[in-house]
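[1] Quick one: sequence plus predicted model below, questions after.
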Amino acid sequence: MARNLALVVIDTQLGMFETPGVPPVPDGERLLQSIEGLIERARGADVTVVHVQHAGGPGHPLEKGTDGWRIHPRVAPLDGELVVEKETPDSFLNTTLREELESRGIGRLILAGMQTEYCVDTTCRRAFSLGYDVTLAADAHGTWDDAALSAGQIVAHHNEVMGNGFAEVVPSGEISFREPVEA
């Protein structure tokens, strides 16, 4: 039996792309284009789009109610699209995400968004553990350089790790939003 599909877009908020004093996300324009393309294709295929929005505490770049907390206008939800607020890297922990997906019969997830080594990684692993079929959009998640690795190395490393058991890792342009044909 085919399992309904959803695109889950994690933490694509203004604070991730436009925070004064914080370096821009490497390849941020390309990242936004990839996520925009996924959202456009999902909407065109009548696939559920879920926007996960991190609510940071006081002083955090994603502090709830601030400009940084708002979802980037290029990938913002349309009226009626699901927005799930979270306070941890796990999009399922203490949120309504699982219940919302279950109520729609969704068992297949495509993941994209920010930040590769935190919220994308944690949500991908958790989704797998909960029994979802997961696809990670290889070029539609991003992060910043850290002391040891470049952002590109972090993304490549997570694509490799997630692809070894947690998710199918596929370039965004190759992701199909059609349900698989059952034999």
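    Done, it's in.
[2] From now on I want contacts and neighbour counts done on CA atoms only, so please keep to that.
    Noted.
[3] list the helices and strands the top helix by length along the chain packs on?
    When every helix of the chain is counted residue by residue (DSSP state H), the longest turns out to be helix 28-44. Under the contact definition 3 or more CA pairs under 8 Å, 6 or more residues apart in numbering; DSSP states H and E, helix 28-44 sits against strand 4-10, strand 48-54, strand 133-142.
[4] what about 10 Å?
    For helix 28-44, the elements it packs on are strand 4-10, helix 14-17, strand 48-54, strand 106-114, strand 133-142, judged by 3 or more CA pairs under 10 Å, 6 or more residues apart in numbering; DSSP states H and E.
[5] List the buried residues of it.
    28, 31-39, 41-43 (16 or more other CA atoms under 10 Å).
[6] What of stretch 67-76?
    Along stretch 67-76, the positions that meet the burial threshold by neighbour count (16+ other CA under 10 Å) are 67, 68, 69, 70, 71, 72, 75, 76.
[7] coming back round to it: dump the buried residues of helix 28-44 to CSV, plus distance to residue 135.
    Listed next are those as CSV, based on distance: CA to CA, whole Å:
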residue, distance to residue 135
28, 21
31, 17
32, 18
33, 18
34, 15
35, 14
36, 17
37, 16
38, 12
39, 15
41, 15
42, 14
43, 17
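[8] list the contacts for the nearest residue to residue 57 once chain neighbours are set aside?
    Nearest non-adjacent residue to residue 57, counting by CA to CA, 6 or more residues apart in numbering: residue 63, 5.2 Å away. Under the criterion of CA atoms under 10 Å, 6 or more residues apart in numbering, the contact list for residue 63 reads 15, 54, 55, 56, 57, 69, 70.
[9] another structure for you, compare them:
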Amino acid sequence: MSAPQNKQALIVLDMQNGLFHAPQPPFEAHQLLQNINQLIDYAHLKQIPVFAIRHVGSDHTPLASTSPLTQFIAELNIDHDLDQVLEKTRPNCFFQTNLEQRLKSLNIQELIVCGLKTEFCIDSTCRAAKDLRCN
């Protein structure tokens, strides 16, 4: 009998217009997008759940959920019919969202986290995920 495999999920953070197409774009933006799209395509192929999460703010601000700045970039391979799309208001994707419950309902044991920005939302989300893990 083979060892049980970890059930994985892919989390794609903040790949939205206001960050990706900013006056100072991400380092090697084209390669970053290519790498993330490869991860998304692989997840789709292997039936790994994909969670696309975008940062939003208050209505009537540049970060409103309807603002062009907070929309996912058109080049991103997110499938809105297949992937789970969430909104967050803090760097930590677990804060005041139902992400943890969604992951638990799928028995997810391992997260693959990518997107923007490493020093903010990626860091906060990875630290929170580690704190939430119960053994």
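    Yep, it's here. These figures come from a predicted structure and were not determined experimentally.
[10] returning to what we had before: residue 85 of structure 1: which of the helices and strands packed on helix 28-44 of structure 1 is closest?
    If you check each of those against residue 85 of structure 1 by CA to CA, strand 48-54 wins as the nearest, at 4.8 Å.
[11] you'd agree residue 133 of structure 1 is up against residue 109?
    Yes. Residue 133 of structure 1 is in contact with residue 109 according to CA atoms under 10 Å; the separation is 6.2 Å.
[12] what's the matching range in structure 1 for stretch 115-124 of structure 2?
    Following TM-score structural alignment, the aligned partner range for stretch 115-124 of structure 2 in structure 1 is 113-122.
[13] mind listing what's buried in the matching stretch?
    Under the neighbour-count criterion of 16+ other CA under 10 Å, stretch 113-122 of structure 1 has 113, 114, 115, 116, 117, 119, 120, 121, 122 buried.
[14] Which one of the buried residues of helix 28-44 of structure 1 is nearest to residue 151 of structure 1?
    residue 28 (10.9 Å).
[15] Could you tell me how far the closest one is located from residue 115 of structure 1?
    Distance, residue 28 of structure 1 to residue 115 of structure 1, by CA to CA, to the nearest Å: 12 Å.
[16] cool, residue 78 of structure 1 as well?
    When residue 78 of structure 1 is compared with residue 115 of structure 1 (using CA to CA), they lie 23 Å apart.
[17] How about residue 93 of structure 1?
    From residue 93 of structure 1 to residue 115 of structure 1 the distance is 17 Å (CA to CA).
[18] repeat for residue 68 of structure 1
    15 Å.
[19] Could you find the closest non-adjacent residue to residue 13 of structure 2?
    Distances taken as CA to CA, 6+ apart place residue 115 nearest to residue 13 of structure 2, at 4.6 Å, with adjacent residues excluded.
[20] So that neighbour is in contact with residue 12, correct?
    Yes. Taking CA under 10 Å as the contact criterion, residue 115 of structure 2 and residue 12 are neighbours in contact, 5.3 Å apart.
[21] hey, what's in contact with both of these two?
    36, 52, 53, 54, 122.
[22] Neighbours of residue 113 of structure 2, how many?
    19 (other CA atoms under 10 Å).
[23] wait, doesn't it sit right on residue 124?
    No. Applying CA under 10 Å, one finds residue 113 of structure 2 not in contact with residue 124, separated by 11.2 Å.
[24] Map residue 54 of structure 2 across to structure 1 for me.
    Using TM-score structural alignment, residue 54 of structure 2 sits opposite residue 53 in structure 1.
[25] Do me a favour and get the end-to-end distance for stretch 14-25 of structure 1?
    The straight-line separation of the ends of stretch 14-25 of structure 1 (CA to CA) is 11 Å.
[26] quick one: contacts of that stretch?
    For stretch 14-25 of structure 1, the external contacting residues (CA under 10 Å, 6+ apart) are 26, 28-29, 31-32, 60-63, 66-74, 113-115, 142-145, 151.
[27] my read: residue 72 of structure 2 touches residue 33, true?
    No. Under the contact definition of CA under 10 Å, residue 72 of structure 2 does not touch residue 33, with a separation of 11.9 Å.
[28] Relative to residue 4 of structure 2, how far out is residue 91 of structure 2?
    Between residue 91 of structure 2 and residue 4 of structure 2 the distance, using CA to CA, works out to 32 Å.
[29] no wait, residue 131 of structure 2
    With the distance defined as CA to CA, residue 131 of structure 2 ends up 23 Å from residue 4 of structure 2.
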